[in-house]
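S.K.: make a model of this:
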Amino acid sequence: MQTNLAAQFLNTPDGDEAEAILRQCVHCGFCTATCPTYQLLGDELDGPRGRIYLIKQVLEGSPATVKTQSHLDRCLTCRNCETTCPSGVHYSRLLDIGRKVVDQQVPRPAGQRFARTLLKETLPREWLFTPAMKAGQMLRPLLPQALRDKVPHAHPAGTWPTAPQARRMLLLDGCVQPAMAPNINSATARVLAAVGVELEVAPGAGCCGAIRYHLNDQDGGLDDMRRNIDAWWPEVEAGVEALVITASGCGATVKEYGHLLRDDPVYAEKAERVSALARDVSEVVCEFEDALAARIRGKLAQPVAYHPPCTLQHAQKIRGKVEGLLRAIGVDVRLCADSHLCCGSAGTYSVLQPELSYQLRDRKVANLEATGAARIVSANIGCQTHLQSGTELPVGHWIELVDQLLAQAG
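M.R.: Predicted coordinates for the structure are as follows:
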């Protein structure tokens, strides 16, 4: 695709990256076939190719409009288009650039500004979010349905193993997950302790930075990333094996720290090192598949449906590991029709674009229930909470299932 960037974007980091991405696109349209919002709306501008043209026009000097902003807002950033694209177009990075430029030109209405500010200032701060979530769980029966959908039932975390192990890894605790589903990280610690790995949580680490960054507070998101690097760095220098991440949305972001901080003279090399250490929990646990299979004898009585999050299968390009592990330990795990499509959660998307989000959720839930499974597992807290709001089947993280089976096996 030929480009002619406006003068203000020439020879700038964003302009150079956007131009390189635009030049990769051959406007073939393969991406459109796998775009969830295009499937719902049937509008070329609500598919990746159309959005790429909108961003190109703005970067070439055409004024952005409210319509431009709306089409970019409706993108889930599920990155299914990147999996489909034969040219390797890194659409999500172009979208981040485009959204930033458009928001600089098109002021948002007060209601949108308030909602976005509330999300980016509350969710990443555990000291604010955790008491708010606990209050919401106590008052859950009294909440309106839209809010109740965002507040999962309270579940205990269980015990955290304390015995020293031969191997040592860091764990990203996260920001919302400890309050919404505290058992996920403790279950991960128990599973890995059973195979000789000790997990540690670094004091001072918190939100991975994705929430602010994708709400167009890119400076705030980068500051979150720098804070995490500072918190993890003593352990990195001490030789920790890996940084284990149980929420695939966080994992997709941490694995891009090296790229996002590439121009920071203080943090560039450290960020690259942290990204190299980042591992989704499936990448770590699969190393111990044989040992776990030997411990967990017999099959789970009822089938399980697995929903692979977009941030795992499209962003991190991790496919088949979770299903393979679960099958190896005797679980009848099933993928639903259109398992490559987004469930509609997409970070804060379900709050900011509820109509589209719930349409996608209902489609996904119907397909998952059609598998005949007795429960649903996924690999991202956002997907789990979103899916649970649309089904009576229990929804959890797949690592919790492994932990349960280990406990049953003694």
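
S.K.: only C-alpha atoms for contact and neighbour calcs from this point on.
M.R.: Fine.

S.K.: who's the closest spatial neighbour of the most centrally placed residue in the chain, skipping the chain neighbours?
M.R.: For the chain, G249 is the residue whose C-alpha lies nearest the centre (CA atoms, centre = their mean; 1.6 Å). Distances taken as CA to CA, 6 or more residues apart in numbering place T311 nearest to G249, at 5.2 Å, with adjacent residues excluded.

S.K.: list the contacts of the helix or strand G15 falls within.
M.R.: For G15, the element it lies in under DSSP states H and E is helix 13-24. Contacts to helix 13-24, defined as CA atoms under 8 Å, 6 or more residues apart in numbering, come from residues 1-3, 5, 9-10, 52, 56, 59, 87-91, 93-94, 97.

S.K.: identify the residues contacting F9.
M.R.: When the contact criterion is CA under 8 Å, 6+ apart, the partners of F9 are 15-16, 59.

S.K.: try 6 Å this time
M.R.: When the contact criterion is CA atoms under 6 Å, 6 or more residues apart in numbering, the partners of F9 are G15.

S.K.: another for comparison:
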Amino acid sequence: MQTNLSEAAKKLPRAEEAERILRSCVHCGFCNATCPTYQLLGDELDGPRGRIYLMKQALEGNEITRSTQLHLDRCLSCRNCETTCPSGVDYHNLLDIGRDFVDQHVPRSTGDKLLRSGLRRVVPNGGLFKALLKSGSAFRPLLPASLSEHMPRQARPAKARPQVQHARKVLMLEGCVQPSLSPNTNAATARVLDRLGISITPAREAGCCGAVDYHLNAQDAGLDRARRNIDAWWPAIEAGAIAIVQTASGCGAFVKDYGHLLRFDPAYANKARRVSELAKDLVEVLQAQDLESLRIKGDKRMAFHCPCTLQHAQKLGGAVEGVLTRLGFTLTPVPDAHLCCGSAGSYSLTQPEISKQLRDNKLNALESGKPEVIVTANIGCQTHLDGAGRTPVRHWIEIVEEAMR
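M.R.: As a prediction, the model looks like this:
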């Protein structure tokens, strides 16, 4: 695709990257066939091809309107289109550049600003989030459904973690909301890894991965969080940590992008690249282990929801299913398993109507095989799907740990 960036767009730090991505798109439209919002809304501008056209128009100096901003806001950033695209268009990076540029030209409403700033204030702050969640649980019957649906039906308490005792050591990003919404997930991970001869080295200074800020167009703040995490992990990396394990695939996808996003930072480029190399989703670690040593009795019938950040961003579709099958669990079929559940980070709060439609469609697909439980690999998907009050939804590692006993 031919491009002619405006003088304003040429001054962007990532102008060359934007131009390269735009030129790689041949406008074939294959992406629309797998885009959740295009399938739901049927509007060309709510599909990847239309959004690329809107970003091209904006970056070439044409009028930027609230409508432009709205169509970009409606994108889930699920990256399904990247899996489908025959030309390898790096859509998610173009979207980050385009959204930021559009926001510089189109002021947001007061309500929109308050919602986004509130999310950025609360979600990455684990202590504040935990306090608000506790208060919300006490008054849950009085809360509107839009809030109560984002609270766990049952938060299983975290059990004791094993001591650091093995020669093989990994780091683990604890996450910002997962310790409150699903407290036992990381503890279950520690116990499973311990049985496999792997210890988790604590790095309590590490916090939010930065994705919440970054994807709400506070990109500098998101990268600052990335730098703080790199600093927190670096001593353990130098001491020989073999991986940085992620139990939330959304965080994992972003940490794996640190090397790309900080490649021009002279102080952090090399360290960020090393961190991205070490970043592993939990399933990548388990795949390579002697799973028979876990002595699992896999007697549950489950449906697995593969998060978009696992199958499209990290290209690990089928990996968790493979591990669960090796362990003896029965997995039920899931039609249209490539489609997004509608959680998409903060999307369920910024675009609630679309998000709820996508959630209900996904649950219908997941429940079609009559599973006892639905399992997933990302806390956002887990909370979003479970909030419907239908089949229980849990992290897959908790089911594995329970069967280990």
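
S.K.: about what we covered before: per the alignment, the residue nearest to G249 of structure 1 corresponds to what in structure 2?
M.R.: Matched across to structure 2, T311 of structure 1 falls on T309, judged by TM-score structural alignment.

S.K.: touching, that match and G250? I think so.
M.R.: Yes. Under the criterion of CA atoms under 6 Å, T309 of structure 2 makes contact with G250 at 5.3 Å.

S.K.: mind checking how far the residue lying closest to Q302 of structure 1 once chain neighbours are set aside is from T391 of structure 1?
M.R.: Beyond its immediate neighbours in the sequence, the residue positioned closest to Q302 of structure 1 (CA to CA, 6+ apart) is A374, lying 6.0 Å away. In this structure, A374 of structure 1 lies at 11 Å from T391 of structure 1, with CA to CA, to the nearest Å as the measure.

S.K.: can you give me the neighbour number for R108 of structure 1?
M.R.: By other CA atoms under 10 Å, the residues close to R108 of structure 1 number 13.

S.K.: can you pull the buried residues of stretch 284-292 of structure 2?
M.R.: Residues of stretch 284-292 of structure 2 classed as buried: 284-286, 291 (neighbour count, 16 or more other CA atoms under 10 Å).

S.K.: tell me the residue in structure 1 aligned with T201 of structure 2.
M.R.: When structure 1 is aligned by TM-score structural alignment, T201 of structure 2 is paired with E200.

S.K.: how many neighbours does its match have?
M.R.: Look at E200 of structure 1: counted by other CA under 10 Å, it has 17 neighbours.

S.K.: now swap in the one 3 residues further on and tell me
M.R.: Around P203 of structure 1 there are 10 other residues, counting by other CA under 10 Å.

S.K.: report the secondary structure element holding it.
M.R.: Assigned by DSSP H and E, P203 of structure 1 belongs to neither a helix nor a strand.

S.K.: mean deviation, the helix or strand hosting R113 of structure 1 versus structure 2?
M.R.: Element membership for R113 of structure 1 (DSSP H and E) is helix 110-122. Comparison of helix 110-122 of structure 1 with structure 2 after fitting gives an average deviation of 0.4 Å (mean CA distance after the TM-score superposition for structure 1).

S.K.: likewise for stretch 354-365 of structure 1?
M.R.: Using mean CA distance after the TM-score superposition for structure 1, the mean distance for stretch 354-365 of structure 1 is 0.3 Å.

S.K.: can you mark which positions in that stretch are buried?
M.R.: Judged by neighbour count (16+ other CA under 10 Å), stretch 354-365 of structure 1 contains these buried residues: 356-358, 360-365.

S.K.: what range in structure 2 does it sit on?
M.R.: When structure 2 is aligned by TM-score structural alignment, the counterpart of stretch 354-365 of structure 1 is residues 352-363.

S.K.: surely R319 of structure 1 is in a helix?
M.R.: No. Inclusion of R319 of structure 1 in a helix is not indicated when DSSP: H, G, I helix; E, B strand; the rest coil is applied; the result is coil.

S.K.: excluding sequence neighbours, find me the nearest residue to it.
M.R.: In space, not counting the residues next to it along the chain, R319 of structure 1 is nearest to Q313; the distance is 5.3 Å by CA to CA, 6+ apart.

S.K.: next, the one you found: secondary structure please.
M.R.: Bear in mind the rule, three-state DSSP; under it Q313 of structure 1 is helix.

S.K.: same thing with E198 of structure 1?
M.R.: Each residue gets one of three states, and E198 of structure 1 gets strand by three-state DSSP.
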